[in-house]
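J.: my questions are about this predicted structure, shown below with the sequence.
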Amino acid sequence: MKFAVIGTGKTGGKVLEILDKDQIVGPFDSTNKPSAKELEKADAAILFVPGPAVEELIEPLLESGIPAAWGTTGYEWPGDLDAQLKQKNIKWLRASNFSLGMNIVRRCLNVIGQSSSVLTDPTFHIHEIHHVHKQDAPSGTAISWEEWLGKDAEITSERKGDIKGIHQLEVSSDTESIKLEHEAHDRKIFAEGAIWAAEQLVKEEVDPGFHRLSTIFDNIMKQL
């Protein structure tokens, strides 16, 4: 399977390290932008690009028709994108965090949020820590944690060193606390997850449209 790798930064670079050379189409970045014709040489695209770079990539990707796994946060996706993809019979997905372990955490957060009704006046605090070069705060993953929890939470952010990503939840009441933490030790987990996601998109079981990684992950879990 061949992958068009778009974005060669810290995480995109990990994708390139994992893939064999004959699996890579590109790679592409701001100095070597992909055309639809070049993208058609790949079975799927993997993108780790900042939000401002998305606009000029959407059109060539739509024209190429290949599946795409987007690791982009801090971007407001067009409201009609899902309809466009369905009309063109194209499959894309997006994720704020491609860690497959994070999807296990997501399922835990669903349970914690639903079960917290038995606690007396609980409060919810999500704290995220990332490297000093991360542009968005709070992280897209922290925002997703609140969504997965299904409760209003205080979200705080910290930027220091070269931390790959730490996300913490504390649920507190007057009588007890619950804590959950996920830490990324190596950006390789995001690259591995993106490759896995792109591989799922080429399967016939996945319908055209703009999916979340969580939907694809849960469907796979149901099959196990």
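T.: Happy to help now that I have it. The structure presented is a predicted model; accordingly, all values stated were derived computationally and were not measured.

J.: drop to CA atoms for contacts and neighbour counts, all remaining ones
T.: Fine.

J.: in the top helix by length along the chain, what counts as buried?
T.: Of all segments of type helix in the chain, defined using DSSP state H, the longest is helix 100-115. Buried residues in helix 100-115, counted by 16 or more other C-alpha atoms under 10 Å: 100, 102-103, 105-106, 109-110, 112-113.

J.: columns distance to Glu154 on top of those residues, output as a markdown table?
T.: Compiled in a markdown table, these are given as follows (distance: C-alpha to C-alpha, whole Å):
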| residue | distance to Glu154 |
| --- | --- |
| Leu100 | 25 |
| Met102 | 20 |
| Asn103 | 21 |
| Val105 | 18 |
| Arg106 | 18 |
| Leu109 | 15 |
| Asn110 | 17 |
| Ile112 | 16 |
| Gly113 | 14 |
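
J.: show me how far the helix or strand just after the longest helix of the chain is from its chain's centre.
T.: Towards the C-terminus, the helix or strand next in line after helix 100-115, according to DSSP states H and E, is strand 123-130. Offset of strand 123-130 from its chain centre (C-alpha atoms, centre = their mean, to the nearest Å): 18 Å.

J.: pasting the second one now:
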Amino acid sequence: MKVAIIGTGKTGSKVVELLQDSSPGIFNTTNPPTLEKLKKFDVIITFVPGTAFQNLLKLLLDSQLPVVSGATGFNFPNDFHATLIHKKLRWIHSNNFSLGINLIQPMLKALKKTSRLFADYHFTLHETHHVQKKDAPSGTSQMWQAWLGEKINITSERTGDVVGTHCLTLNLDFEKITLTHEALDRKIFAQGAIYAAHELLTNKNLEYGLLNFTTLVKEKISEEETL
């Protein structure tokens, strides 16, 4: 597949590394994308800040290409899903493209049943990221809380160049259960974005619109379980 990569920051540069043998198109502030340039590619992967992504929206739509977006600090307009359906486009967005972290969801599904066994319990979640990460709690922490289906006491730490660590603890009277995901390299996000791009091009069962990466992975896991 011919991939156009927009954004060569912390994560975008990792996408470039993983795809370097396939000669991707690389676009950034020194080599901005244009409609003419983008039409040479099959799919777009973009990792840019929210403000920059807002400025790219029209160009991305005009390209008529499927898009994988890892933009943070950005909320899509309420009618954007409908806009993509109308244009017969498929986009995948996520705040965390780690394939591994999506394996956490079925684990949290089991922890949701804690109240069936214990009357007194509470969850805590501590997340640690690099000092340049501005949002706190992280989108992943909020995603875990949504998966768990109840309020969690979330604490955030920003230090050094930590890629991302999330540690969920179930606190009981006489025991603790701890679930930790530690990102060792930002390539995990690049790997997931490339996986998403491949799905956009090859999975003909995907509907048009703004698709959720977590849902995509969940469906893939379910398919494998039925084999």
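T.: Good, I have the coordinates. Since this is a predicted model, take the numbers as computed values, not measurements.

J.: by contact count, what packs against the longest helix of the first structure?
T.: Using 3 or more C-alpha pairs under 8 Å, 6 or more residues apart in numbering; DSSP states H and E as the contact definition, the elements that helix 100-115 of the first structure packs against are helix 140-149.

J.: by how much does the helix it packs on deviate from the second structure on average?
T.: Following the fit onto the second structure, the mean deviation recorded for helix 140-149 of the first structure is 1.0 Å by mean C-alpha distance after the TM-score superposition for the first structure.

J.: show me which positions of the helix or strand following that helix end up buried.
T.: Downstream of helix 140-149 of the first structure, the first helix or strand assigned by DSSP H and E is strand 154-159. Residues of strand 154-159 of the first structure classed as buried by neighbour count (16+ other C-alpha under 10 Å): 155, 159.

J.: quick one: contacts of strand 154-159 of the first structure?
T.: Here strand 154-159 of the first structure makes contact (C-alpha atoms under 8 Å, 6 or more residues apart in numbering) with 124-134, 137-139, 142-143.

J.: one more time with 10 Å
T.: With contacts defined as C-alpha atoms under 10 Å, 6 or more residues apart in numbering, strand 154-159 of the first structure is touched by 123-139, 142-143, 145-146, 165-170.

J.: quick one: buried residues of the helix of greatest length in the second structure?
T.: Using DSSP H to assign secondary structure, the helix with the most residues in the second structure is helix 187-202. Neighbour counts over helix 187-202 of the second structure (16+ other C-alpha under 10 Å) mark 187-197, 200 as buried.

J.: nearest to Lys40 of the second structure, of those residues?
T.: Nearest to Lys40 of the second structure, judged by C-alpha to C-alpha, of these is Ala197 at 15.7 Å.

J.: helix, strand or coil for the closest residue to that closest one other than its chain neighbours?
T.: Residue nearest to Ala197 of the second structure in three dimensions, not counting chain neighbours: Val68, with 6.2 Å by C-alpha to C-alpha, 6 or more residues apart in numbering. Using DSSP: H, G, I helix; E, B strand; the rest coil, the three-state assignment for Val68 of the second structure comes out as strand.

J.: corresponding residue for Val68 of the second structure in the first structure?
T.: Val68 of the second structure is assigned Ala69 in the first structure as its aligned equivalent, the criterion being TM-score structural alignment.

J.: right, and its match touches Leu47 too?
T.: Yes. At 6.2 Å, Ala69 of the first structure and Leu47 qualify as touching, with contact defined as C-alpha atoms under 10 Å.

J.: how near is the nearest residue to Asp121 of the first structure once chain neighbours are set aside to Asn219 of the first structure?
T.: Distances taken as C-alpha to C-alpha, 6+ apart place Ser173 nearest to Asp121 of the first structure, at 6.2 Å, with adjacent residues excluded. Look at Ser173 of the first structure and Asn219 of the first structure: by C-alpha to C-alpha, to the nearest Å, they are 35 Å apart.

J.: if we can go back for a sec, what subset of the contacts of strand 154-159 of the first structure is buried?
T.: A residue is treated as buried here by neighbour count (16+ other C-alpha under 10 Å); on that basis the buried members of these are 123-130, 137-139, 142-143, 145-146, 165-170.

J.: work out for me the element the closest residue to Ser177 of the first structure other than its chain neighbours sits within.
T.: Distance criterion C-alpha to C-alpha, 6+ apart; nearest residue to Ser177 of the first structure, sequence neighbours excluded, is Val171 at 5.5 Å. When secondary structure is defined by DSSP H and E, Val171 of the first structure falls within strand 166-172.

J.: between helix 100-115 and that strand, find me the angle.
T.: Relative orientation of strand 166-172 of the first structure versus helix 100-115 (axes from the mean of the first three to the mean of the last three C-alpha atoms, to 10 degrees): 10 degrees.

J.: any residues touching strand 166-172 of the first structure, and which ones?
T.: Residues outside strand 166-172 of the first structure that contact it (C-alpha under 10 Å, 6+ apart): 102, 109, 112-113, 116, 119-131, 139, 141-142, 145-146, 149, 153-158, 177-185.

J.: comparing that strand with the second structure, how large is the average distance?
T.: Overall, strand 166-172 of the first structure averages 0.7 Å from its counterpart (mean C-alpha distance after the TM-score superposition for the first structure).

J.: so what's the gap between that strand and the chain middle?
T.: 20 Å.

J.: stretch 165-178 of the second structure too?
T.: 25 Å.

J.: what residues are up against the most centrally placed residue in the first structure?
T.: For the first structure, Ala95 is the residue whose C-alpha lies nearest the centre (C-alpha atoms, centre = their mean; 2.1 Å). With contacts defined as C-alpha under 10 Å, 6+ apart, Ala95 of the first structure is in contact with 69-73, 140-141, 144, 190, 193-194, 197, 211-214.

J.: ok, and the most crowded of these?
T.: The residue in these with the most neighbours, by other C-alpha atoms under 10 Å, is Ala194 (31 neighbours).
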